[in-house]
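> Predicted structure and sequence below. I'll ask about it afterward.
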Amino acid sequence: MSSVAMGASEGANNPLKSKWVQLALGVICMMAISSPQYVWALFTKPIMGQLGVSLTELQITFSILIVLQTFFSPFQGYLVDKFGPRLLLSIGTVLTGLSWVLSANVATVSDLYLTYGVLGGLGTGIVYVGVVGLMVRWFPQNRGFAVGMVAAGYGIGALLTTFPISNSLAESGLQGTLTFFGYIIGAVGLLAAQGIRVPHADRVQTAGQIEAAAAGVSPMAMLKTPIFWLLFLMMSMMSTSGLMVISQMGAFAKDFGVTGAMVFGMAALPLALSIDRITNGLTRPLFGWVSDRIGREYTMTIAFGLEAAAMFVWVMTRSDPLIFVLMSGVVFFGWGEIFSLFPSTLTDTFGQKHATTNYGFLYMAQGVGSIIGGPIAAYIHSQTESWLPVFAIMIALDATAALLAFFVLRPMRAKYLQAKVA
C-alpha cells in the first residue's frame, strides 16, 4: 500500500486526523479566546468606576492586549512550529482564562495592564496565530474558506457571552463576572486544544494539492519584499478602523445618545454588540470563500469599500437607535473578513512551509491598529470633543485600503508570482 493510501487509511481510523474535525476544534479554540477583545466595551464603564481612571488611561489596557497578541506573534508562531500546536494552544487558552480570573481582583490600573493586558494578550496571541497557521496547512486548496471559518469562531464566539456577561455584570458585579467567565474560557479552550493535530505530509500532497510555493519563503526573505510591507500597511489601516469601533463603541454610543435606548425590546448597545458578533463572524468564511473564486484583491476592494460606505452612513445617522444597531452590523460585515483575506493572501504568495511564523509578522499590523484605534483615537476625541474627526479618519483609511488592493497590490502580486514561476 502506498504511503498516501496508508495516510488516508490512518486518517479514516482516527477522527482527529480528519481536516474537518481539526477545523471544528480550531473554531472552538478561537471562540474560547474571543471574549477578551470583543466584550471589552462592556467592561469599560464598571472598571472606570471601580478604579477611578479616565477612558484614555483605561484604553491602554486594550492596546496592551492587542499589541502583545500581535507584536509577539512571530515568536509565538515560531514556538508553535517548534513545540507543536497542541502544547502551545493549551498554554494559550489557560493564560487567557487566567487573565480574567486575576483581573477580577486588581486594585490599580497598572495591575489591570499586567493581567487583562499582558496575560490576555500573550494567551490569545498564541492561540490565534497557532490556529490560523494550522488551517492554511490542512486546507491548501480552500484556505480562504478554512481561515475564514476559524476567524469566524474568533469573531462570533463572543456572541455566546455578550448578553450573559452583560446580565452577570448587573447581577454579580465586575469581580464575579470576570472570575466565572475566566474559568469557563480556560476550561473550554484547554479541552479543545487536546485534540489538535498537524497534517501528515502525504495528506497535504493528495488530490493535486502540491503547490509551486510549497517549499515556502522564509520569514527573513519575506520581510525584504515590498508586497509584504504593502500587505502590512493595508492590514494596519483596516485593523485601525475596526478596533476603534470595538474599543470605543461604549463611549461613542453614550455620546450619540443611544446607550439607554431600546430596540426591539432590548438595550441598544448589547444588541448592537451581539449583531456585530454575527456579521463579524459570517463575513470571514463568506468573503474567504468568495476570494477563493474571484481572487483576493477583488474581494478586498469590495469588502473594504463596503466598510467605508457603511461607516459613513453610520455616523451620519448616529442619533437613531435602530439605524445605529443595524449599521453597526454592516460595518463589521465589511471589516471582519480581513482575518481571512490577509492570511490567505500571504500564504498564497509566500508558501505554507513557514505560514505560521510568516503570518505572525503580518499579524503585528493588528497591534498597530490597536494603538491608533485605541488610545490615539480616544486622545483625538478628547482634544476635539467630537467623534466626527475620528470617524473621518477611519473612513479615509478604509477607502484608501480598498483602492490600494485594486490598483497596487493586484498588479504587484501578479508580477511577483509570475517571476517566481519563471
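On my side now, so go ahead. Numbering: from 1, shown residues only.
> switch to C-alpha atoms for all contacts and neighbour counts from now on
Fine.
> give the contact list for the closest residue to S3 other than its chain neighbours.
Nearest residue to S3 in three dimensions, chain neighbours excluded: D202, at 7.0 Å (C-alpha to C-alpha, 6 or more residues apart in numbering). Going by C-alpha atoms under 8 Å, 6 or more residues apart in numbering, D202 touches S3, V4, G7.
> so which strand or helix has D202?
helix 201-204 (DSSP states H and E).
> now that helix: how far from the chain's centre is it?
A distance of 28 Å separates the centroid of the chain from that of helix 201-204, by C-alpha atoms, centre = their mean, to the nearest Å.
> list the helices and strands whichever helix or strand comes after that helix packs on?
Per DSSP H and E, the first helix or strand lying C-terminal to helix 201-204 is helix 219-222. Here helix 219-222 touches helix 355-371, going by 3 or more C-alpha pairs under 8 Å, 6 or more residues apart in numbering; DSSP states H and E.
> Break down the stretch 251-400 of the chain into its strands, ranges please.
If DSSP state E, counting those that start in this stretch is used as the criterion, the strands of the stretch 251-400 of the chain fall at 262-263, 266-267.
> Give me the buried positions along the helix holding D202.
For helix 201-204, the neighbour count (16 or more other C-alpha atoms under 10 Å) marks R203, V204 as buried.
> elements contacting the helix or strand I184 falls within?
Using DSSP H and E, I184 sits within helix 159-193. Counting contacts by 3+ C-alpha pairs under 8 Å, 6+ apart, helix 159-193 packs against helix 19-32, helix 40-51, helix 85-103, helix 268-294.
> go again using 6 Å as the cut-off
If you count contacts as 3 or more C-alpha pairs under 6 Å, 6 or more residues apart in numbering; DSSP states H and E, helix 159-193 packs onto helix 19-32, helix 85-103.
> and P85, which of the strands of the stretch 251-400 of the chain is closest to it?
strand 266-267 (40.0 Å; C-alpha to C-alpha).
> before we move on, the earlier item: would you list the helices and strands packed on helix 159-193 in CSV and tack on distance to W289?
Below are the helices and strands packed on helix 159-193 laid out as CSV (distance: least, C-alpha to C-alpha, whole Å):
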stretch, distance to W289
helix 19-32, 15
helix 85-103, 25
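> one more structure, for comparison:
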Amino acid sequence: MGHPLSLLYRSGQRTDLSSPWKYFPDRSDMTNEPFQPLHDNFAYIIVAIAFFIMVIVWGANYSFGVFFTPLLKEFGWTRAITSGPFSLAIFIEGFGGMFMGRICDRFGPRLVVTVCAVFFGTGYILMTKITSAWHLYLYYGLMVGIGLSGSYVPLSSTIAHWFDKRRGLMIGIVSSGIGAGTLIISPIANHLILLYGWRFSCLSVGLLALILIVVFAQLLRLPDKNSVRKHTVPNELQEHCRCGPISPGCVGEAMRDKSFWMLCTILLCWGIIIFVILVHIAPFAIEMGFSETQAANILAIFGGAVFFAKIILGITADRIGSRLTFIIGLGFMSAGLFWLLISQALGSLYLFAIVYAFGYGCGSVIMPTIVAEMFGLLSHGILLGVVNFSACIGCAIGPVLAGRLFDKSGSYHEVFVLMTILSVITLMMGFFIKPNERRCEE
C-alpha cells in the first residue's frame, strides 16, 4: 500500500516508495552538482514535528516557576533549595546534550528523542510523589534534565542536516517553539494548579509530554547519507564563511581550533547574562515599585518578542551569514542592558524586553548554524553539544552569581552594571571568531 506522502516527484522522476522513509531520488549520477535543498514536503514535516516537541518540552520546563510557590507553601523549603533543581536540570541538559548529539550523529534523532521523552515525562509524573527535597532533585533535576538533553541539540542538529539555504530560518522556527511553549504550557499548568493542585498539574504535564513526544518522535530521521556527504554551505554564504565539511576526525580538528573555544567562551558569557536577566528582571521590577502582574508582563512581552526575534534572526543568518548575525544579536543584547540601566518607567522596561529578546534569540538560533558553517555536518551533533554545554554552564551559574551579589549589595544596580560590561566584552569577542581555514567544498 502506498504511503500517504507517495505523490512525490522530482525532475520528472518518481521516488522509490518501497519504504515510507525513501522520499529521495537517486543522486548517484549528480556527484558534481552542488547540493540542493532536500525534498521540501518531508523536510517541512520534520520542522513541524521538531517545533511541536520544543513547545512541549521547553514549555513544561519553563513552567517550573508556576510550581515554585506551591512547593514553598507545602514543604517550607528555602528559595535556594527549591530553585536548585531547575539549575541542575539546565546543567544536565547541557552536559547530556554532548552525548545525545553524538548518539544522534550515529543513530539518528528518533532513538535519542524517544528515550529522553520517557525520562522527561516520567520525571514529571514522579514529582507527584515528592515528600522531601532530594526527591525534587532526583525527579526534576536529574530525570527532567536528561529529558531536556534530548531536545534542543538533537533536533537542531537534525534540522541543520535537512536544510541548506533555508537552514537559519528553519532552526529559527524550531527554536521559537521555546517561546511558544512558555506562552502555552505555563498558563495551562497554572490553571490546573488552581483547579486541582500542583500534583495533578505535574501528572498532566508528564503524561502529555510522554505520550505525544514518543509518538511524534517516531517520524524523526536524518536525510540519507549521500545527501549529508554532499551537503555544503549555501553558495551565497561562502564569502562570509571560509568553511567546509571537515574530515572524519573533525571533532579533534575542531577541538584544536581556537575559534571553536572562542565560540564556547562567548556562549558561556551569553548564558550567564541571559539567565541573570530572565530570573531577576521580575524581582527587579517589583523592587522598583511595580506590581507582580506588571513584572510578569515584562516576561510575557519578552516571550512573545523572542518568538518573532528567532524567526527574523534565522532569516538574517540565511542572507548575511551566521557570524555577522550573531554579532548583531550580541549588539542588541548590549544595547538592551544599557537601556535597562537608565530605565525608570514601566514602558521603558517593556521596550527593554523587546530589544533584549534579539540578544536571547541570537544564541539559540545561531548556535547550530554557525557550528555547521564553521565545521560542517559530519559530527555536527557532538560539536553542537559541546558548544551548547558551554552556554548551559553560564545559564546555571548566572542566576546564582547574581543572587549572591544582590545579597551583598542589597541592589540589582551593581548586578546589571556587571552584566552590561560582560556583554560588551562578549560582543567584542564575537569579532575574533575566525572561520575554518579551508573553503567550502562542493
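Great, that's in hand. Note that the structure is a prediction, hence the values are computed from the model and not measured.
> Superposed, what's their TM-score?
Once superposed, the chains reach a TM-score of 0.87 (TM-score structural alignment, normalised by the length of the first structure), with 408 aligned residues with a C-alpha RMSD of 3.0 Å.
> sorry, back to before: select only the buried ones of the contacts of D202 of the first structure in PyMOL?
PyMOL command restricting those to the buried ones, with burial defined by 16+ other C-alpha under 10 Å:
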select buried, resi 4+7
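> how close does the aligned residue in the second structure for V109 of the first structure get to I397 of the second structure?
Superposed on the second structure with TM-score structural alignment, V109 of the first structure falls opposite A133. The gap separating A133 of the second structure from I397 of the second structure is 20 Å, by C-alpha to C-alpha, to the nearest Å.
> For these two, work out which one has more neighbours and name it.
Using other C-alpha atoms under 10 Å as the criterion, A133 of the second structure and I397 rank with I397 on top: 19 against 15.
> which position in the first structure aligns with the more buried one?
So, by TM-score structural alignment, I397 of the second structure is matched to I372.
> Excluding residues flanking it in the chain, which one is nearest its match?
Here the residue nearest I372 of the first structure, using C-alpha to C-alpha, 6+ apart, is T240, at 6.0 Å.
> Please name the residues that touch the residue mapped onto that neighbour from the second structure.
Under the alignment by TM-score structural alignment, T240 of the first structure pairs with I272 in the second structure. Shown in contact with I272 of the second structure (C-alpha atoms under 6 Å, 6 or more residues apart in numbering): G394, C395, G398.
> List only those of those residues flagged as buried.
Buried members of those, scored by 16+ other C-alpha under 10 Å, are G394, C395, G398.
> ok, and the closest non-adjacent residue to the last one?
With sequence-adjacent residues excluded and distances taken as C-alpha to C-alpha, 6+ apart, G398 of the second structure is closest to I272, at 4.2 Å.
> Surely the one you found is within a strand?
No. Counting by DSSP: H, G, I helix; E, B strand; the rest coil, I272 of the second structure falls outside a strand, being helix.
> In contact with the equivalent of W162 of the second structure over in the first structure, which residues are there?
Aligning on TM-score structural alignment places W162 of the second structure opposite W138 in the first structure. Residues near W138 of the first structure by C-alpha under 6 Å, 6+ apart: P199.
> sorry, back to before: okay, and which of the contacts of D202 of the first structure map to helices?
S3, V4, G7 (DSSP state H).
> and those as JSON lines, adding distance to A402 of the first structure?
Shown next, in JSON lines, are those (distance: C-alpha to C-alpha, whole Å):
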{"residue": "S3", "distance to A402 of the first structure": "45"}
{"residue": "V4", "distance to A402 of the first structure": "42"}
{"residue": "G7", "distance to A402 of the first structure": "42"}
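> between these, which is nearest I246 of the first structure?
I246 of the first structure lies nearest to G7 out of those, by C-alpha to C-alpha, at 43.7 Å.
> Quick check: the gap between the closest one and P140 of the first structure.
17 Å.
> what number of residues lie near the nearest residue to A192 of the first structure once chain neighbours are set aside?
Closest residue in space to A192 of the first structure, ignoring its immediate chain neighbours: L25 at 5.6 Å, by C-alpha to C-alpha, 6+ apart. L25 of the first structure has 23 neighbouring residues, counting by other C-alpha under 10 Å.
> and L25 of the first structure, what pairs with it in the second structure?
That one, L25 of the first structure, aligns with I49 by TM-score structural alignment.
> try Y183 of the first structure
Aligned counterpart of Y183 of the first structure in the second structure: L207 (TM-score structural alignment).
> mind checking how far the closest residue to its match other than its chain neighbours is from A89 of the second structure?
Distances taken as C-alpha to C-alpha, 6+ apart place G121 nearest to L207 of the second structure, at 6.1 Å, with adjacent residues excluded. G121 of the second structure sits 14 Å away from A89 of the second structure, taking C-alpha to C-alpha as the criterion.
> same thing with G398 of the second structure?
Counting by C-alpha to C-alpha, the gap from G398 of the second structure to A89 of the second structure is 14 Å.
> likewise L377 of the second structure?
28 Å.
> Repeat that for R323 of the second structure.
29 Å.
> Leaving out sequence neighbours, find the closest residue to F62 of the first structure.
Closest to F62 of the first structure by C-alpha to C-alpha, 6+ apart is G117, at 6.4 Å.
> how many other residues sit next to the one you found?
28.
> what separates it from M266 of the first structure, distance-wise?
Distance from G117 of the first structure to M266 of the first structure, by C-alpha to C-alpha: 31 Å.
> next one: T44 of the first structure
In this view, T44 of the first structure and M266 of the first structure are 20 Å apart by C-alpha to C-alpha.
> same deal with G242 of the first structure?
24 Å.
> In terms of neighbours, single out the busier of these two.
For G242 of the first structure versus M266, neighbours defined as other C-alpha under 10 Å are more numerous around G242 (24 against 12).
> How much space separates the residue nearest to V55 of the second structure when sequence neighbours are not counted from I366 of the second structure?
Counting by C-alpha to C-alpha, 6+ apart, V55 of the second structure lies nearest to G181, which is 4.0 Å off, once chain neighbours are set aside. Between G181 of the second structure and I366 of the second structure the distance, using C-alpha to C-alpha, works out to 20 Å.
> Which residue of the first structure is paired with F290 of the second structure in the alignment?
Using TM-score structural alignment, the partner of F290 of the second structure in the first structure is V258.
> show me the contacts for its match.
P321.
> try G77 of the first structure
G77 of the first structure is in contact with T356, T357, G360, counting by C-alpha under 6 Å, 6+ apart.
> Go ahead and confirm the second one touches P74.
Yep, that's T357 of the first structure we're talking about. Yes. With contacts counted by C-alpha atoms under 6 Å, T357 of the first structure reaches P74, the gap being 5.1 Å.
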